[in-house]
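>>> Okay, predicted coordinates and the sequence, questions at the end:
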Amino acid sequence: MNLNGWLKRRIRQYIWKQWKNPRTKCRNLIQLGIDKHKAYEWSNNRKGYWRISSSFILHRSLTDEKLAQLGYMDIAKKYQFVHSNH
């Protein structure tokens, strides 16, 4: 796994962990466009934070574009930008 992919997974893990309560997780997943039934199912999941961070549900809800909107920069794009200007 490349560094950029690992960091995005780690960011998704922290966001999932910040939501804490299953009710908060469910509400946030619904706001991010996930079906109510799937949001309830995943918000009450007993899997660990790291395992959930690689799930399809977080990849569909917390997309790369959404992470960029939240202020998390893509390291690969930043690297290309810095090195293309030299």
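Looks like it came in fine.

>>> contacts, neighbours, all on C-alpha from now
Noted.

>>> ok, the residue positioned nearest the centre of the chain to residue 5 distance?
When CA atoms, centre = their mean is applied to the chain, the residue found nearest the centroid is residue 12 (3.2 Å). From residue 12 across to residue 5, the span is 11 Å (CA to CA, to the nearest Å).

>>> Next one for the comparison:
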Amino acid sequence: MNYFRLADMKSLLLRTDEWYRRRIRMVIWKQWKRIGTKLANLLKLGVSKAKAWEWASTRKAFWHTANSFILTTTITTERLRKAGYVFFADCYQKVRLKT
């Protein structure tokens, strides 16, 4: 980040972060594996039972599901930050403010 702090690359890092968050959601969705596990975890995240069942039993691909309304509203950026994930745009902002 320090190497690129003089460059204006905020938009590039924001797009990269979008892709990164989607990839993390995909990996989480893959880790849940079974329909019952997906259902239980979606219910824990606050999704209604009908919608949780609908998305838990979906046959859509992992990458497609990672960008779905259900996962983007339940596995939010704030939840990912709490889990310890670091995003490029945040690091870039910290470095840019120092100069």
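Cool, the structure landed. Predicted model only: the values in this text are computed from it and were never measured.

>>> Downstream of the helix or strand hosting the residue nearest to the centre of structure 1, the next helix or strand is which one?
Element membership of residue 12 of structure 1, judged by DSSP states H and E, is helix 3-19. Counting by DSSP H and E, the next helix or strand C-terminal to helix 3-19 of structure 1 is helix 22-31.

>>> What are the buried residues along that following helix?
22, 25-30 (16 or more other CA atoms under 10 Å).

>>> for stretch 48-62 of structure 1, same thing?
52-54, 57-58, 61-62.

>>> and what of stretch 20-35 of structure 2?
Buried residues in stretch 20-35 of structure 2, counted by 16+ other CA under 10 Å: 21-23, 25-26, 28-29.

>>> With stretch 63-72 of structure 1 instead?
residue 67.

>>> matching residues in structure 2 for it?
The aligned range for stretch 63-72 of structure 1 in structure 2 is 76-85, by TM-score structural alignment.

>>> So what touches the matching stretch?
Stretch 76-85 of structure 2 is contacted by residues residue 21 when judged by CA atoms under 8 Å, 6 or more residues apart in numbering.

>>> end to end, how far does that stretch reach?
Stretch 76-85 of structure 2: ends 12 Å apart by CA to CA.

>>> Tell me the gap between it and the middle of its chain.
Relative to the centre of its chain, stretch 76-85 of structure 2 is centred 8 Å away, using CA atoms, centre = their mean, to the nearest Å.
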